[in-house]
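Undergrad: pasting the sequence and the predicted model now:
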Amino acid sequence: MSYKSLWQGRTDTEDGVRGQRWHQVVNVEPAESKCGTVALIGYPVDQGVSLNKGRPGAGGGPNTLRQSLSSLPWVIEGSLSDHGDISPLPTLPQTQQLYADRVTGLLANNKCVLGLGGGHDIARGSFHGLQQFASEQARIGIINFDAHLDLRKPAPVSSSGTPFRDISEWCSANGRAFNYCCMGVSVAANTPALFDYARLTDTYWLEDVDFDLAKATSVLSAFLNRIDTLYVTVCMDAFPASAAPGVSAPAAVGIDTAAVLNVIRWLGRYCHQHNITWPLADIAELNPTFDKENKTTRLAARVGFELTRAMTK
């Protein structure tokens, strides 16, 4: 099914423009060079998940997410464009670079870009897309909502478990600071070697059992002092399996959904108040194959709704 046909849902014509929903405002045949507000791009890839020995199926995430976003109210002053999906290439690094190049092009002509994953290997492509767009002086920071640090060493190739290790090594080789913060980390889902590497790279993190709005904003306030450009990635396995069963690796504990949404709102306000540019976010590991009653898909759509609102403040 074409991604274009997925944008449909209820309409409230009696409410006029103020009653419009995403499917009514989205441009599904946008010119890449046309300036806009919010641009969507899909990463229908779960090769990295398979390489990481996870449950395949995240490749269906982008279209499922489009369907769930369709009927949400459009509350942003500006335009929405959907630029479809990239076509996976033979190797994961090639696919990630293709995605990075698309992100770079979209950032040049839109206020913000929301990536629809796909495995969490989307993060490597997202980072490089932003890095290619930003100035060399930009201090890019990554905030990852995730049960996993995803700092595994490629063995021997990259996967959905290695993106932030890949980024860290690129930063080291290119004289850039690696600014990484992981929110909702499970000590039961990460080996001591991963925490050792996190300490070595001065990574910030907050455990799942400690996650609430007050503690999260305390950690993030310190982290944000180090950066001027932000990229946020939300792995759906950060949430409890009861709320998000349709993921590659369900969480036994997870972090509170309302708290995450409030943190995203806080990030939007903080970035606006402190002149931090926030042009890029993505949603990863939505796996419709294992979803139940569309729980994960609906939650992912709400996350996307909040991310776009926060980035366009």
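TA: Thanks, I have it.

Undergrad: going forward, measure contacts between C-alpha atoms and count neighbours the same way
TA: Fine.

Undergrad: part of a strand, is residue 141?
TA: Yes: assessed with DSSP: H, G, I helix; E, B strand; the rest coil, residue 141 lies in a strand.

Undergrad: so where do the helices sit in the stretch 201-313 of the chain?
TA: Per DSSP state H, counting those that start in this stretch, the stretch 201-313 of the chain carries helices over the ranges 213-224, 257-273, 295-311.

Undergrad: ok, now which ones touch the nearest residue to residue 21 once chain neighbours are set aside?
TA: Distance criterion C-alpha to C-alpha, 6 or more residues apart in numbering; nearest residue to residue 21, sequence neighbours excluded, is residue 73 at 4.2 Å. Residues near residue 73 by C-alpha atoms under 8 Å, 6 or more residues apart in numbering: 19-22.

Undergrad: put this beside the first:
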Amino acid sequence: MVNVPMAQASELWTAADMALWQGRSDAGERGDTRRLFNIAAALNPFDETPLPAAARALLGFACDAGVQRNQGRTGAAQGPQAIRRMLAGLPVHDHEALYDAGDVSCQGDALEAAQHALARTVQAVLARGGFPVVLGGGHEIAWGTWQGLRGHLDASGDPGSVLVLNLDAHFDLRTARPGSSGTPFDQIATACQARGQTFHYACLGVSRLGNTAALFARADELQACWIEDIDMQERHMEKVLEQVQQVIDGVDHVYLTIDLDVLPAAVMPAVSAPAAYGVPMGVVEAIVDRVRRSGKLRVADLAEFNPRFDQDSHGARAAARLVYRLLQA
């Protein structure tokens, strides 16, 4: 679990670059013309002052090491800043406050240190009463985010069950070590087993062409719940949402993690492994809304956005839209 001292974790953290938060001003128009850049404020996650109730806090995980270890296309380390730039110009609407908690960065191949630092930082935001939305980086982000949530629950004396709800074309249950962007949920499963806790894992949007038979067998072994992408189209919406509700009802807390490669390549070209089929944005967004409204969502993250492979900002816009939904009260 989390074994990096807080002081060491803060060494891998950099404060928010508020210069990213800028955009168009419509101050001459009538009514509320604010955009997110107008309400964004820098947050030091290691300051112990309590945050306002349900405060939303963005936290970046600038990391390519996990994708590189998994033989993928690097560049996701620049994802957090690109998503912030796209978010900045979106209208406020019902967002009351928005905090930018800066970035945890991976130095070279020091992935494990970065993941532990991320865990400490997520735990610090949760301890202050905030709701962290973590921006990756590759899907190795999940091992850090989950450790942060579990560490917070442990520190609070809360033994409650945690559902890992993964929207993803891939199981990411590889058993090889060291860890990579392909191993985080197997690492979580192993940690749960060591703690004597049930591993609650649901992977929605799985591509049969993106996972070997061995990965399906590992999912079976772990009694994971999954739905393939071919069964998550618009016509399946009602049934999918019923299944999502069932898995939510069986746990105390939910950690939602979205690998953007779950979306079709035409919507999300900017990932390491674009999807030839994918799950429509409308279905993904409906799941996000259902989870957000459940009252059990404690932390969320977005993984794999890679600006190097974006096309006319299509990917950045899609990523920002999903983050925007997560930030709503």
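TA: Arrived safely. Nothing here was measured: the structure is a model prediction, and the numbers come from that model.

Undergrad: overlay them and tell me the TM-score.
TA: Here the superposed chains carry a TM-score of 0.92, computed using TM-score structural alignment, normalised by the length of structure 1; 303 aligned residues with a C-alpha RMSD of 1.6 Å.

Undergrad: re the thing from before, which of the contacts of residue 73 of structure 1 does structure 2 keep?
TA: Checked against structure 2 using both residues aligned by TM-score structural alignment, their matches' C-alpha atoms under 8 Å, the contacts of residue 73 of structure 1 keep these contacts: 19-22.

Undergrad: residues near whatever residue of structure 1 lines up with residue 267 of structure 2, how many?
TA: Under the alignment by TM-score structural alignment, residue 267 of structure 2 pairs with residue 243 in structure 1. Counted with other C-alpha atoms under 10 Å, residues neighbouring residue 243 of structure 1 total 23.

Undergrad: and residue 8 of structure 1, how many neighbours?
TA: When neighbours are counted by other C-alpha under 10 Å, residue 8 of structure 1 registers 17.

Undergrad: correction: the previous question concerned residue 268 of structure 2.
TA: Neighbour count for residue 268 of structure 2, taken as other C-alpha under 10 Å: 28.

Undergrad: in contact with it, which residues?
TA: Contacts of residue 268 of structure 2 (C-alpha under 8 Å, 6+ apart): 260-261, 274, 310, 314-315, 318.

Undergrad: tell me the most packed of the contacts of residue 73 of structure 1, by neighbour count.
TA: Among these, the one with the most neighbours (other C-alpha under 10 Å) is residue 22, at 23 neighbours.

Undergrad: which residue in structure 2 aligns with that one?
TA: Per TM-score structural alignment, residue 22 of structure 1 is aligned with residue 36.

Undergrad: again with residue 253 of structure 1
TA: Mapped onto structure 2 by TM-score structural alignment, residue 253 of structure 1 lines up with residue 277.

Undergrad: excluding chain neighbours, give the residue nearest to that match in space.
TA: Distances taken as C-alpha to C-alpha, 6+ apart place residue 264 nearest to residue 277 of structure 2, at 5.5 Å, with adjacent residues excluded.

Undergrad: okay, now the one you found: neighbour count?
TA: Going by other C-alpha under 10 Å, the residues that sit close to residue 264 of structure 2 add up to 18.

Undergrad: what about the most centrally placed residue in structure 1, distance to residue 307 of structure 1?
TA: The residue lying closest to the centre of structure 1 (C-alpha atoms, centre = their mean) is residue 282, at 2.1 Å. Applying C-alpha to C-alpha, to the nearest Å, the value for residue 282 of structure 1 to residue 307 of structure 1 is 9 Å.

Undergrad: just residue 209 of structure 1 next, same as before
TA: The value you get for residue 209 of structure 1 to residue 307 of structure 1, if C-alpha to C-alpha is used, is 24 Å.

Undergrad: can I get the helices of the stretch 201-313 of structure 1 in TSV with distance to residue 157 of structure 1?
TA: Listed next are the helices of the stretch 201-313 of structure 1 as TSV, based on distance: least, C-alpha to C-alpha, whole Å:
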stretch	distance to residue 157 of structure 1
helix 213-224	30
helix 257-273	32
helix 295-311	28
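
Undergrad: most packed of these?
TA: Ranked by mean neighbour count, the helices of the stretch 201-313 of structure 1 are led by helix 295-311 with a mean of 21 (mean count of other C-alpha atoms under 10 Å).

Undergrad: against residue 63 of structure 1, how distant is residue 2 of structure 1?
TA: On the measure of C-alpha to C-alpha, residue 2 of structure 1 and residue 63 of structure 1 end up 9 Å apart.

Undergrad: what does residue 8 of structure 1 align to in structure 2?
TA: When structure 2 is aligned by TM-score structural alignment, the residue opposite residue 8 of structure 1 is residue 22.

Undergrad: trace residue 96 of structure 1 over to structure 2, please.
TA: With TM-score structural alignment as the criterion, residue 96 of structure 1 lines up with residue 115 in structure 2.

Undergrad: tell me how far its match lies from residue 174 of structure 2.
TA: Distance from residue 115 of structure 2 to residue 174 of structure 2, counting by C-alpha to C-alpha: 17 Å.

Undergrad: settle it for me: which of the two has more neighbours?
TA: Per other C-alpha under 10 Å, whichever of residue 115 of structure 2 and residue 174 has more neighbours is residue 115, with 28 against 19.

Undergrad: disregarding residues adjacent in the polypeptide, which is nearest to the more buried one?
TA: Using C-alpha to C-alpha, 6+ apart, the nearest residue to residue 115 of structure 2 is residue 144, at 4.4 Å.

Undergrad: now for the one you found: which residues touch it?
TA: Going by C-alpha under 8 Å, 6+ apart, residue 144 of structure 2 touches 115-119.

Undergrad: just the helices in the stretch 51-200 of structure 2 please.
TA: Under DSSP H, counting those that start in this stretch, the stretch 51-200 of structure 2 gives helices at 65-69, 79-88, 111-127, 141-155, 184-195.

Undergrad: deepest-packed of those, please.
TA: Comparing the helices of the stretch 51-200 of structure 2 by mean count of other C-alpha under 10 Å gives helix 111-127 as most buried, with a mean of 27.

Undergrad: that helix vs structure 1, mean deviation?
TA: Helix 111-127 of structure 2 differs from its equivalent in structure 1 by a mean of 0.6 Å after superposition (mean C-alpha distance after the TM-score superposition for structure 1).

Undergrad: list the contacts of that helix.
TA: 2-4, 6, 8-10, 12-13, 45-46, 48, 57, 61, 63, 65-66, 104-107, 131-132, 140-141, 143-149, 151-152.

Undergrad: show me what residue 82 of structure 1 lines up with in structure 2.
TA: Under the alignment (TM-score structural alignment), residue 82 of structure 1 pairs with residue 100 of structure 2.
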